[in-house]
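Novice: Just a sequence and a predicted model for now, questions to come.
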Amino acid sequence: MKWIIRLFSMLLALLFIFPLIWMLIVSVKVEGMKITTLLDWFTPPYSFAVYQEVMTQTKLMQWVWNSFFVAVCVMVLTVLMAAMAGYAMSKINFRYKSFMFFFILAGLLIPGEAILIPLYQVAKDLDILNSYQGLIFPVLASPFAIIILKSFFDGVPNDLIESVQIDGGGIWRIFGSIMLPLVRPALASMAILTFIGSWNNFLWPFLSVTDDNLYTLPMGIPTLMDQYTEDYVKPMVINTISSIPIMILFLIFERQIVKGISMSGIKG
């Protein structure tokens, strides 16, 4: 029975990985090559000339850097803000705490498209449109991340916090030295999900940026695709280059992602 399950799992994995393999192989084909049979996609000749052309004659690498820089900044700032808010909502007593929690929870019920107009107006009034600040700051608030991290902080025993307080530890020491290390899987999970969400974000960059030097990949790629509708090689090269960073990120942090999502909390 086990070998049947393993065989089925391998076949399923091949089914999902085949499009990636096909993309990589087609991206190194010779541009303009005639394709008459299925095997022609996978047979020589191969060439990296199109890679060099795309990287030197287009702004794709600039857009890759823009996407990476914006995604890293959004990831770090969002997780940091969500961790502080989640810690406060979980372990610090203050007035209107319940109201604030339900206020944050209500943020999950509001579609992002509904706040685009006021968000754009605020960004315009702050004069941060067409800038990295305009791509980063308006998307930092994440009710989902706050609620998830709060649930993890709820699982940390209060006795542990009280023992640190008895030893003279303040709020920031408890937060930085005790709480964050204990919820590291959740932080890693939220960081990766936030990075991917920012990397794939199209709507807000589309509204807030008109300078093509500040384009992110979801904005820039369609402009290149419109130029190369008669050939498969250049689109596959563009997609391969834009996919490599996110695939590397997933391979490095796969264990943290799975562990963070599978855990429901910390048992005290």
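Specialist: Right, received. Where do you want to start? Residues are numbered from 1 along each chain as shown.

Novice: alpha carbons only for contacts and neighbour counts from here, please
Specialist: Will do.

Novice: what number of residues lie near the closest residue in space to Leu214 that isn't next to it in sequence?
Specialist: Once flanking residues are discounted, Leu214 sits nearest to Asn66: 6.5 Å by Cα to Cα, 6 or more residues apart in numbering. Asn66 has 20 neighbours, counted by other Cα atoms under 10 Å.

Novice: contacting residues around Asn66?
Specialist: Leu214, Tyr215, Thr216, Leu217 (Cα atoms under 8 Å, 6 or more residues apart in numbering).

Novice: do the same with Glu53
Specialist: So Glu53 contacts nothing (Cα under 8 Å, 6+ apart).

Novice: and it, how far is that from Asp125?
Specialist: 40 Å (Cα to Cα, to the nearest Å).

Novice: Three-state assignment for the residue nearest to Leu214, please.
Specialist: Classification of Asn66 using DSSP: H, G, I helix; E, B strand; the rest coil returns helix.

Novice: Repeat that for Val156.
Specialist: coil.

Novice: what residues are up against it?
Specialist: Per Cα under 8 Å, 6+ apart, neighbours of Val156: Met179, Leu182, Ile266, Lys267, Gly268.

Novice: Could you rerun that using 7 Å?
Specialist: Ile266, Gly268 (Cα atoms under 7 Å, 6 or more residues apart in numbering).

Novice: residue boundaries of the helices in the stretch 151-268 of the chain?
Specialist: 158-166, 171-173, 180-182, 184-199, 203-208, 217-225, 233-262 (DSSP state H, counting those that start in this stretch).

Novice: so the last one versus helix 184-199, what angle?
Specialist: In this structure, helix 233-262 runs at an angle of 150 degrees to helix 184-199, with axes from the mean of the first three to the mean of the last three Cα atoms, to 10 degrees as the basis.

Novice: Put this next to the previous one:
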Amino acid sequence: MTENSQRISISRIIVYIVSYLFVVIWLLPLLWMVFTSLKPAGSAVTVLTELISPPFTWANFEFVTSNASVWRWTWNSTVIAVITTAGTLAMTSLAAFALSRLRFRGKTFVFWLIIGGLMVPTEATIIPLFQMMIDNGLVNSYSSIILPSLAAPLGVMILKQFYDGIPNELVEAAKIDGAGLIRIYASIFVPLSRSSMAALAIFTFISSWNNFLWPFLAISDENMMTLPIGIPLFQGTYQIELTIPMAANVLASFPAILVFIIFQKHIIKGITMTGIKG
């Protein structure tokens, strides 16, 4: 084995060690949450040996589902996250297609105006946005959470960068065959950008699922609350006991973690392909 090969092997080993270290650091809080949720009420969950030792019970999950509107909050979160994701993909892909392939006056200015939205903090828009929802009677509705989330400048930027790399020959061939703009968009750009759109969809879904600040302000009706709002409200009555709040957190976190685990390869592939040109 040459010196260069040895150097590469050592570097790879170091990368693996560091990667696994980060995995362990990421998993420890999740494992602590799961084990705590399975312990009987009053257990010493801060002692490692007692935390991972029997007895375990499902009673905490039964208590949470019986005494809190978890299923209603889960339904609200699912509806909002799914509609937000679908709407964001439609709007960002159409906007990116227009900015990438259409010719119109002020296109560069429009693009940079959209990108400028990334520099505006969410907190700066809350007051006018809330007043807008009140004026239109949208408070305590799905629309009050979904509509503001559809504007995604980062998604436009990512998809436009990918669309710029699609060869013009494909577009010209489609035009020769008599395809219009909508058909070109649906038959060429959407299929080729599936990985990038899948990555964007996952990020959007998880972001919508975990969104707290704006839903907390826009929703006051308990039946309309999402999990990130309802769970803390439920936990407020269990300041000392940890097992029941952790069971509620497991129920709230499970869907987002499951979506990430199932579709994680699309995130890597989508981000990688976004930078490909030609």
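Specialist: Ah, there it is. From a predicted model like this one, the values you see are computed outputs, not experimental measurements.

Novice: And the TM-score between them?
Specialist: After superposition, the two chains reach a TM-score of 0.94 (TM-score structural alignment, normalised by the length of the first structure), with 268 aligned residues with a Cα RMSD of 1.7 Å.

Novice: Trace Glu254 of the first structure over to the second structure, please.
Specialist: Matched by TM-score structural alignment, Glu254 of the first structure corresponds to Gln264 in the second structure.

Novice: Quickly note the distance from the corresponding residue of the second structure for Met236 of the first structure to Ser5 of the second structure.
Specialist: Residue pairing (TM-score structural alignment): Met236 of the first structure is matched to Met246 of the second structure. Separation of Met246 of the second structure from Ser5 of the second structure (Cα to Cα) stands at 48 Å.

Novice: Can you pick out the residue with more neighbours from those two?
Specialist: Taking neighbours as other Cα under 10 Å, Met246 of the second structure and Ser5 compare with Met246 leading, 23 against 10.

Novice: In contact with that one, which residues?
Specialist: So Met246 of the second structure contacts Met33, Thr36, Ser37 (Cα under 7 Å, 6+ apart).

Novice: How about Thr92 of the second structure?
Specialist: Going by Cα under 7 Å, 6+ apart, Thr92 of the second structure touches Ala152, Gly155, Val156.

Novice: Among the contacts of Met246 of the second structure, name the ones in helices.
Specialist: The helices, defined by DSSP state H, take in Met33, Thr36, Ser37 from the contacts of Met246 of the second structure.

Novice: Out of these, the closest to Ile52 of the second structure would be?
Specialist: Thr36 (8.7 Å; Cα to Cα).

Novice: Check the secondary structure at Lys39 of the second structure for me.
Specialist: Classified using three-state DSSP, Lys39 of the second structure is coil.

Novice: counterpart of it in the first structure?
Specialist: By TM-score structural alignment, Lys39 of the second structure lines up with Lys29.

Novice: Over to Ser141 of the second structure?
Specialist: Ser141 of the second structure maps onto Ser131 in the first structure, by TM-score structural alignment.

Novice: I'd like to know how many residues surround its match.
Specialist: 15.

Novice: same thing with the one 3 residues further on?
Specialist: Neighbour count for Gly134 of the first structure, taken as other Cα under 10 Å: 20.

Novice: who touches the residue positioned nearest the centre of the first structure in this structure?
Specialist: Closest to where the C-alpha atoms of the first structure average out (Cα atoms, centre = their mean) is Ile196, at 1.6 Å. Contacts for Ile196 of the first structure (Cα under 7 Å, 6+ apart) come out as none.

Novice: now for it: what does it line up with in the second structure?
Specialist: Checking TM-score structural alignment: Ile196 of the first structure goes with Ile206.

Novice: Distance check, its match against Ile261 of the second structure.
Specialist: In terms of Cα to Cα, Ile206 of the second structure sits 12 Å off from Ile261 of the second structure.

Novice: still on that earlier bit, most tightly packed of the helices of the stretch 151-268 of the first structure?
Specialist: helix 184-199 (a mean of 22; mean count of other Cα atoms under 10 Å).

Novice: picking up where we left off before, could you dump the helices of the stretch 151-268 of the first structure into a markdown table and include distance to Ala82 of the first structure?
Specialist: A markdown table is the format used below for these (distance: least, Cα to Cα, whole Å):
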| stretch | distance to Ala82 of the first structure |
| --- | --- |
| helix 158-166 | 20 |
| helix 171-173 | 15 |
| helix 180-182 | 12 |
| helix 184-199 | 9 |
| helix 203-208 | 21 |
| helix 217-225 | 26 |
| helix 233-262 | 15 |
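
Novice: between these, which gets nearest to Met1 of the first structure?
Specialist: That would be helix 233-262 among the helices of the stretch 151-268 of the first structure, by Cα to Cα, at 25.5 Å.
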